[in-house]
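Undergrad: turn this into a structure:
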Amino acid sequence: MKIVSKIEVVAILDVGKTNKKLFLFDKQYQIVYQQKLTFAQKIDEDGYECEDLSAIEEFLFKTLRELIDSGKYDIRAINFSTYGASLVHIGVDGRPVVDMFNYLKPYPDGLLEKMFSNEKEQTQFELETCCPIQGNLNSGLQLFRICHQRKEIFSKTITTLHFPQYFSFLLTGKKYSDITSIGCHTSLWNFRKNNYHDWLTPLGISKKLAPVVANDTVEKVKFDDAYLLVGIGIHDSSAALVPYLKSIKDPFLLVSTGTWSITLNPFNNSPLTQEELKTGSLCYMNYLGKPVKASRVFLGSIYEKELNRILSYFHTDKEHIHSLDLDFALFSTIKPWDLNYKSKDDFLLEKFPYSSVELSQFSDYKHAYFQLIFELVNVQVNSVKSADPDNEIKQIFIDGGFGHNVVFMKAMAYLLKDKKVFAAEVPQSTSIGAALVIHNHWNDLSIEEGMVKLEEYSSVYNSIV
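TA: Down below sits the predicted model:
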């Protein structure tokens, strides 16, 4: 009888706002198994939608058992990646004492007046924590709220865990914090002192936070008949950056595009300025605990809104629009719709000039679409300049939706002619990033340099002028 050897793999639970995914990667980081589910949201005690943590927990445990019992895989390790701005408050019985707050919930009116007596105090706080005050999007302010308004929850809470560490805790029983979750616009971390901010201690919050350990920390546990090395988890934006940091040596900017377009500069450690705060800049933390300067614009959301307006007006379809190539003869005639518009002061794009344009002014859908791309690319270029104000970085990687948009990519390369512009792709980059941070614990192979797939657009400038 032939004995079939099991495939050595790492398991990754990737928890997004919409989809929950579990992957198995082999030692070359190829996907050998994947499952994706969408769970119905619960309604919390305030009447807002929130995650059903029990459903995700059941999915994790059930799927792990099925994979182990299949006999096909030798699951050596497991790690977790989740979205940020989310905390799980653990009681004495090891279970959540309340539903996890949805960071999109409105923040109570007037509560911040207990934290700041004037605008100057708030600005100084934002500079120290490297993020603007945005209510529940700052998970530290969720703690501030329960401390002041939900004291019964606060008193029942033994430990508050960031979302990725909750899943690690379920398997190990160990409570940790990771620096990428702490550093993602939480208002918990003083970037200037490289430590927790002083406001936490007087309120008794500090003693409810789990110890901070390195992102490559693992705990060995027995799960049914298998022994697993369990990671502590990582924030998703920081996880997506890991494959680039691990496989690319020269400095780069990563423009991660989706609903938001976020330009990440892992090579700019300068303190955040008041002007940068006003323009939507902030700092994340990479898996090594180093600040990552970031600028953001609501680019993808505006693109979808305005594209749908074009499609409706000109009676065309999205596939046709996305099949267009850059018509430079037409593109070179396009001028900014509003010369006075400064996108750096409008990162939510609430005053985006194109939104007020009457589409009847364009001769056809192509002209209307190229004007939209021209306006969006100029916004994106300004965002890039905000993340790299000294113009030191010479290569830019654009991943996500806009990385697949040929017109957008060629326009970016044209306007950033002094840089190399690449469309970049790492399949399931967030999950692979979570796997890579614990690579040395389970994988004896070296990390391949070709993990990031790049398509250069920089030469476009020379070919179209």
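Undergrad: rest of the way, CA atoms for contacts and neighbours
TA: Will do.
Undergrad: what does the helix ranked longest in the chain contact?
TA: Determined from DSSP state H, the single longest helix within the chain is helix 365-387. Contacts with helix 365-387, where a contact means CA atoms under 8 Å, 6 or more residues apart in numbering, come from 261, 263-265, 268, 276, 281, 293-297, 299, 303, 306-307, 310-311, 314, 316, 321, 330-331, 334, 336-337, 343-344, 354, 359, 362, 391, 407-408, 411-412, 415-416.
Undergrad: can I have the buried ones of those as a PyMOL selection?
TA: Selection of buried members from the contacts of helix 365-387 for PyMOL, criterion 16 or more other CA atoms under 10 Å:
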select buried, resi 261+263+264+265+268+276+281+293+294+295+296+297+299+303+306+307+310+311+321+331+337+343+344+354+359+407+408+411+412+416
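Undergrad: would you do the same for the sequence below? I want to compare the two.
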Amino acid sequence: MKTKVTAVFDIGRTNKKFFLFDSGFQEVHREYERFDEITDEDGYPTENLTALENWAKEVFDKILEISEYEITALNFSCYGASLVHVDENGKSLTPLYNYMKPLKDGIYDSFYNKYGPENEISRVTGSPRLGMLNTGMHLYWLKYEKPEVFEKIKYSLHLPQYLSYLFTGVPVSEYTSIGCHTLLWDYEKNDYHVWVYQERINQKLPPIVSSRKTIPINYKGKTIQMGVGIHDSSSALLPYIRSISKPFILVSTGTWSISINPFNSSMLTLKEIENNSLFNMRIDGSPVKVSRLFLGNEYKLQIKTLSKYFTVSEDYHKTVKFDQGIFFEIIKDFVHMFKWSSIASDDMPEETKIPYDKFEHAYHQLMLELVLLQEKSIRAAIGNEKIKRLYIDGGFSDNEIFIQLLSQYLGDMKLSTTDASLGSALGAALVISDTLLEPKFLKKNYALKKYRTLIFN
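TA: Okay, the predicted model is just below:
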């Protein structure tokens, strides 16, 4: 008898993944792929969209032929801030522009002169000025820099919805992609911002549907419920939302450390926006307060420098364990020693000065300074809410020193770590299911570990 499964494409910037989950949301199959980047017409690195399309179709068609599985549903979790523009024949008109592609200052000046002030637009859209990371600005740029292309666009689809479109032929927009720092959505009016209508951008965006929506498609003789896709950050939040009843903060660590507050009850303030806060969106259209920190990137840069300074291998830091004695030495006469390369901080010195003669001491110093930044970012996400639970997933959840120090400086919160390597894929499977999760779901599926605050004597 065939095992009924939900299939999910989980598309990151680096890894392209395909999963099958059984009815209990246990992973039963996975495939990984990577593609070399290509360049757009300006020579800027970008995703190889054609390779991604071909791989997705090949993998899915192959799995359909495997006799042990019956695919009942398919969904898509993808990185955000990326648009595919298609013409009336469904053919893509441009490369999948990289969201880091720089924009000329003139584009910003033109936009904010028309629709400013910038602070007010950022406040109501929950979207600081982020260049192409604001997909609304991406569309504005395209309209005025490449008008001949813009006029040919039938639909502009965020990447999760484009992959869904590949399989269904049905163009849609979806809340979590629209609401993630796009500059498109007015959170006060719960509608597109007025500038979207004035620029006729709304005419390029398909109708908005619920993230839960599925479309029954006869695919090669099999009826499959096709999801409409979901933004990966919003998807990764779902298993927590559905299995935890009390308010919490989720800190997803990696290149970026994202502190996510799904229990926000107010609009962002100008000060919060200046301090790197923004809005994502839940599947019901409500705002999710997010505070960003370039933690993993900075960590990688500083480790490279420290390893060279102490003439140790770049993997040596993985062997360092938390040492209470070293910690006491550091905090006794604490001063900030690291000048950050990719983070702005009022406390950092003009240049890095390391007085220690051992890597272990310098590493503890580095981790303490990063944890102090992380604490500030977490408290920014909390704001005035009464939230006492904190979940850490991603790369830093395995860093003993990071977790021990964070539990010390956030002693008023209950801290737990999870192994959420499947988070965004699992969320994409959950969102198109009506299954209720039991309270122990995270413990069973996510290797949940609870930490007690250290008491230093």
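Undergrad: quick revisit: give me the next element, helix or strand, following the longest helix of structure 1.
TA: Proceeding N to C from helix 365-387 of structure 1, the next assigned helix or strand is strand 395-400, under DSSP states H and E.
Undergrad: which bit of structure 2 covers that following strand?
TA: The aligned range for strand 395-400 of structure 1 in structure 2 is 389-394, by TM-score structural alignment.
Undergrad: secondary structure class for residue 300 of structure 1?
TA: helix (DSSP: H, G, I helix; E, B strand; the rest coil).
Undergrad: can you get me a residue count around the counterpart of it in structure 2?
TA: Under the alignment by TM-score structural alignment, residue 300 of structure 1 pairs with residue 296 in structure 2. By other CA atoms under 10 Å, 17 other residues sit near residue 296 of structure 2.
Undergrad: for the stretch 201-350 of structure 1, what spans make up the helices?
TA: For the stretch 201-350 of structure 1, the helices defined by DSSP state H, counting those that start in this stretch occupy 236-247, 274-278, 299-314, 318-322, 328-331.
Undergrad: deepest in the core, which of those helices is it.
TA: Ranked by mean neighbour count, these are led by helix 236-247 with a mean of 21 (mean count of other CA atoms under 10 Å).
Undergrad: ok, residues contacting that one?
TA: Outside helix 236-247 of structure 1, the residues that touch it by CA under 8 Å, 6+ apart are 81-84, 180, 254, 284-287, 426, 429-434, 436-437, 447-452.
Undergrad: let's see that with 7 Å instead.
TA: Helix 236-247 of structure 1 is contacted from outside by 81-83, 180, 285-287, 429-430, 433-434, 448-449, 451-452, using CA atoms under 7 Å, 6 or more residues apart in numbering.
Undergrad: rewinding a little: tell me if I'm right that the match of residue 300 of structure 1 and residue 258 touch.
TA: No. Between residue 296 of structure 2 and residue 258 there is no contact under CA atoms under 7 Å: 10.6 Å.
Undergrad: and residue 192 of structure 2? What does it align with in structure 1?
TA: By TM-score structural alignment, residue 192 of structure 2 lines up with residue 196.
Undergrad: which ones are touching that match?
TA: 188-190.
Undergrad: same check on residue 47 of structure 2?
TA: 37-38, 96.
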